[in-house]
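Visitor: Sequence first, predicted coordinates after that:
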Amino acid sequence: MEPLWVFVGALLAATAVHVAGQQEGFLSIDCGLDAKFNGRRDTYTDIAYVSDDPYVDGGMNHRVAAKFDVSSRSENRRTLRSFPSGIRNCYTLPTESGGKYLVRMEFFYGDYDGKTSPSFEVHLGSNYWDTFRNSDFWWSEAIFVAWGSWVPVCLVNTGGGTPFVSTVELRPLLPSLYPQVTVDESISAFARKNLGADTIYRFPDDPYDRFWEWEVSSLWANLSTKKTIQREDSFAVPIPVLQTAVAPVNNGTVLHVGTWNTYKSTFEFKFFLHFSDIQNTQLRQFDIYLNDYEWYKKYSPPYLTADYVYSTGWYKATEGTYNITLAATNRSMLPPMVNAYEVFNRIPHDTPRTSPKDFDTMMAIKLEYGVKKNWMGDPCFPANYRWSGVNCSGVTANTTRIISLDLSDSNLTGVISDNFTLLTELRYLDLSGNSLNGPVPKSLCKRSAGSLIFRYQSDEDMCNKTTISPPLSKNRTAIISISIVVPMLVVAILVVACLIWRGRRKPKISTHDPPREPELQSAPESRKSNGDQLQNTENRRFTYKELEKFTDKFQRCIGKGGFGLVYYGRLEDNAEVAVKMRSESSSHGLDEFLAEVNS
């Protein structure tokens, strides 16, 4: 194979980029930007950038060296944040669970510390994403489906120097884009090239703000058109990218698209080739090869319509070298051509993660109390980066639950948050040694009586406080005594009812009376229990409305017998009475009720 001389348009150059307004849903973080500045807009894209203070704990702000701090350089590459402390430091970005996103981190060293550019790892959640390797400038981009309300992107110190970052950018994508991406498998952009062009395209030409770097070669002939091209939806390649292409010089029959060498032998790749023929004079047909493998046979790109060819499976070369070649078939009258390509490596979600519900809850607790500690990234994984004070359960379906949380002596102030109750698998919670006040959430108290060990204050049990009531009057004490000794009261009611019945000189009551008519039984006014006899009571009749008034609409039930419920009441002269009501559902008839009273 002839040597392939490739010249790549570096993003550091101030190349022409079209300008438009901010896209909805973009989060653009200028790392190292002082929090006192109320954001700023990028000179080239007009995208609004904000300080990184709300999204990260720890780190130090820096500006690049004076020789790099020039007006021709994008402002967001003049500041950065370094992380000299801690092994893992993370930015926590807000997402919608199930949404698809592009996240990008840019790194411009700019000799900010006068040393040498470091090397360190970048993680997406708890999974390895990429490695920064002693470069002056580099960017890394991943596409993922959010598994919760937050996604952490982390810099991990591997001993190669102090990690740093210049920008962090989050872009929402349509669900239809990159259908290969799922909640269990993300992809990282290894390369994305715009062929036949001399400028970089991003937002607004690409509404998702992907970087389409230009690439040229002495082995290529550039093709271009100004005609409109019909775009497809699976990858939504920008129209300007599809309006340029490359073919072999001198109408050759073989086009060497690219050659890549990977620094990590475990990488697995997918390749995406983007086509739109801009010549319609004769047949163009070619075979596509990935290394020596015939990937696609007899392909003909459609005229002025976007199309693509991609590898359905993940491909891993034995020696870590990859090249793509297009070879014209014998029938083809035109040489092979291609407009753009993307190369992605796989981000497997092999490392378990914390249950999204628990992660979201822990983030809410962190924000409510301003917890710092090492609360960054996934709370449980990787295990050696687990959050301080957190213990987790075993792994089920690649997720784990938080079962223990120790926040003792953590300078917490305010009330005990209801968010603690959302950690439904919690078995141990220690909030002692803080300045918390207010009531303990009822569900925490309820769970502390069962499986949850809850420590709040060492000198008192806040869930089982005894409420001391003021002393009661003698009359009030008598009433409570009556209500407590329900069986004795029922016996007294029956005796009094019998006396009333025998004292009556009325005709026999018809059994056709309404079944829920209350039968009044006067209860004697209580006396001290020293052997006094029950007081004789007046034989009176009461209307139903009077009974409602005496019993406060039958609010206080003091007993239940075979005929129904017994209610407490008080007459006009403060005499206490009990009203026994025969229930419609009672298995006894009215005659039986009267017979019981008359017996």
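Guide: Noted; the coordinates are in hand. Residues are numbered from 1 along each chain as shown.
Visitor: from here on, contacts and neighbour counts on C-alpha atoms
Guide: Fine.
Visitor: how about the residue nearest to residue 341 when sequence neighbours are not counted, secondary structure?
Guide: Excluding the flanking residues, the one nearest residue 341 by CA to CA, 6 or more residues apart in numbering is residue 273, at 4.5 Å. The three-state assignment at residue 273 reads strand, by DSSP: H, G, I helix; E, B strand; the rest coil.
Visitor: and if you look at residue 421?
Guide: Under three-state DSSP, residue 421 falls in the helix class.
Visitor: Tell me how many other residues surround the spatially closest residue to residue 251 that is not a sequence neighbour.
Guide: Computed as CA to CA, 6+ apart, the closest residue to residue 251 that is not its neighbour in sequence is residue 335, at 5.8 Å. By other CA atoms under 10 Å, 23 other residues sit near residue 335.
Visitor: doesn't residue 247 make contact with residue 335?
Guide: Yes: the pair residue 335 and residue 247 qualifies as a contact (CA atoms under 8 Å) at a distance of 6.5 Å.
Visitor: take the one below as the second:
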Amino acid sequence: MATRLLPLIVLALSSFMIYATNMNIDCGTTTSYYTDANSIIWIGDEDLNTNGIVRTVGKDNSNSYVMDSMRVFTSLNRNCYDIPSTSGNKVFIRTSFYYGNYDGKSAPPSFLLTLDGNSWVTVETTSNTVVSHEAIWVVKGDTVSICLCQTKSGQVPFISALQVYDMDSSMYSKVSDSFTLFTAFRVSYGTDQTIRYSDDAYDRIWNPASIGTGLLVKTNDNPLSSTDLPDQPPVAVFANAITTLSISQSIQATIPVALSPVYINFYFSEVTQLDTTTDSRLFRIFMNNNSISGPISPPYGDALEMSFANLNLTSDTIFSLDATGNSTLPPIISAMEVFQVVAGLNAQTNSLDFDGLSQIFKTFSTKQQSLWGGDPCLPAPYSWDWIGCSSDTMPRVTELNVSGYGLSGSLPDFSSMTALEIIDLSDNSFSGGILDFLGTFPNLKQLNLANNQFSGPIPSSISKNNKIKFTVTGNPDVCATGSSCATLDSTPTSVGTTPTPFVVTSRKKKSNTGAIVGSIVPIFVVFWAVVGGLVVRHKRQKAAMAAVGGVGAGTGVQGSAGGVVGQKPNGNVNQNPEASPAYLLGKQFGAGVTEEIIDNQQQHQGDEQNNNHNYNNV
């Protein structure tokens, strides 16, 4: 019994992991979930991205189980991972990339990484090192979208791992939630081991710092079990610290890149119990020889965090810790974080288009999952492959093109997308009626519904709109008007912007019966009724005249075998007038024709010729 239940337990756990708050995604792995040496539980990405192909690094270049697999994206303009979240959540995100010469080309690619429709960073991968990028971001919707965009021909994007953790909203709050923090570096001083999960609940990676000459490593003789610092560094970073050999020396840190502005955290903890009667440790933080702090005295058995926001760094900026004049001990430091502060990452596609696209997404997302992800239009020019966008600061969707995407079912209502100029839904299997809203877009120029399974009448919003180039070929069950809804047959014809801007045709020719087009139907009925009445009336007139001596014999319309009574739309002459529409209609109308002869044969012949001329011009 236990054996049979195990698959169900595994399935339930896997499902839970996919929608858990904290996600560690091993991209391209063939394992549903597993726990690594750091006690991190990893899941696969099959339920998060159906596009791309799985690749693995060869044994000669192996790095770790997580990094040795990847998902490679050889198609689409942009490929995304949408991670469920909640608007207003503060999240920590890390993306990791390990090339490892998986393709044997020895050509590590570069590509663009985006975050919720905003350009994040150009990823420059290397042959044999893991490249990671981190962000602290406040979620704007109900998902976090991380996307990879190909920017150079032949350089295919890939990703090895993706991690997303919810953070306490009070963390890193020295800057407004409208700003984004991108990690420049994070180091722990005095250790030779990387510190991460489970020491750090958010799996922030604290790399061991290189120690220069003249510096000493000190071990804390009272290891911390917890801290209440606002940005919640792991207590493991306070197990060690570095200091100088003498009070006259300073601890210096050089930032090798220009960043502006930055957010910096310095972390301190006293490593030994001081005799306050004889010993003191006091120092200040300097930036390019300018003091940016007051005197700092690290606590023993506890920790201290000093944060600085909106600092501007150049590539030769130097931070230094210098003892004050009344200190008896040199400065000390345990850890440090540096972030770039980025503003303005809040742009998004117009909400009207979001609403319309969300309706399409709800209807078809399970059928073409790779089509969705991230902001529809941003960043330009990496919009979704099947839409076109304006260049506005808040762009509008101007083109919707899902031709040949294998979609089926009824169309949802996306009428809120009022900037649409082109709609191409051709070569799918859409079914149901043609919805009226499709003809109401104020800027619409082209509407292509060809080769689907639509049925029923064409709405007047389309049939009477001569601004739209409308194509509906290949939909056998579509008819011109509600009163003429029968399957129509003809050679497929594209429709242009003419006074009658549509032609309803079927995909195959089933018979030689003429197609009924637009408002021509009632004209046919009226015309043949008139002709039929005239034929009957003429026969009676002729019979009456014969009875009074054959007046007018040999002139006018000939008998049933000789005259052209009616012509089919395909040009064939009716050889049997009694089977023609004119004759049948004539029989019906003939009963109401008076016996009185009021027209002569010449006038009647002229009327019939005019009617035939008018029909041929219809």
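Guide: That came through, no problem. Since the model is a prediction, treat every value here as computed from it, not as a measurement.
Visitor: so what number do they get for TM-score?
Guide: The pair, once superposed, lands on a TM-score of 0.64 when counted by TM-score structural alignment, normalised by the length of the first structure; 432 aligned residues with a CA RMSD of 3.5 Å.
Visitor: ok, how many other residues are close to residue 254 of the first structure?
Guide: 19.
Visitor: again with the one 3 residues further on
Guide: Using other CA under 10 Å as the criterion, residue 257 of the first structure is surrounded by 22 other residues.
Visitor: ditto for residue 576 of the first structure
Guide: 20.
Visitor: cool, and residue 394 of the first structure?
Guide: Neighbour tally, residue 394 of the first structure, other CA under 10 Å: 10.
Visitor: Excluding covalently adjacent residues, which one is nearest to it?
Guide: That would be residue 400: by CA to CA, 6+ apart, it lies 6.0 Å from residue 394 of the first structure.
Visitor: got it, and residue 308 of the first structure?
Guide: Nearest one to residue 308 of the first structure, counting by CA to CA, 6+ apart, is residue 274 at 4.5 Å.
Visitor: List the contacts of that neighbour.
Guide: Taking CA atoms under 8 Å, 6 or more residues apart in numbering, we find residue 274 of the first structure in contact with 237, 242, 306, 307, 308, 309, 338, 339, 340, 341.
Visitor: can you tell me which residue in the second structure aligns to it?
Guide: Superposed on the second structure with TM-score structural alignment, residue 274 of the first structure falls opposite residue 267.
Visitor: can you count the residues close to the counterpart of residue 147 of the second structure in the first structure?
Guide: Per TM-score structural alignment, the equivalent position to residue 147 of the second structure in the first structure is residue 154. Neighbourhood size, residue 154 of the first structure [other CA under 10 Å]: 26.
Visitor: Contact partners for the corresponding residue of the second structure for residue 189 of the first structure?
Guide: Matched across to the second structure, residue 189 of the first structure falls on residue 183, judged by TM-score structural alignment. Contact analysis of residue 183 of the second structure by CA under 8 Å, 6+ apart lists 133, 134, 135, 337, 338, 339, 340.
Visitor: Tell me which entries of the residues you listed lie within strands.
Guide: 133, 134, 135, 337, 338, 339, 340 (DSSP state E).
Visitor: Show me which of the residues you listed is closest to residue 189 of the second structure.
Guide: Nearest to residue 189 of the second structure among these is residue 337, at 11.3 Å by CA to CA.
Visitor: Please verify my assumption that the closest one contacts residue 189.
Guide: No: in this structure, residue 337 of the second structure is not within contact of residue 189 by CA under 8 Å, at 11.3 Å.
Visitor: And the two? Which one has more around it.
Guide: Per other CA under 10 Å, whichever of residue 337 of the second structure and residue 189 has more neighbours is residue 189, with 26 against 18.
Visitor: and the contacts of residue 183 of the second structure as a markdown table, adding distance to residue 427 of the second structure?
Guide: Formatted as a markdown table, the contacts of residue 183 of the second structure follow (distance: CA to CA, whole Å):
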| residue | distance to residue 427 of the second structure |
| --- | --- |
| 133 | 41 |
| 134 | 42 |
| 135 | 42 |
| 337 | 54 |
| 338 | 53 |
| 339 | 49 |
| 340 | 48 |
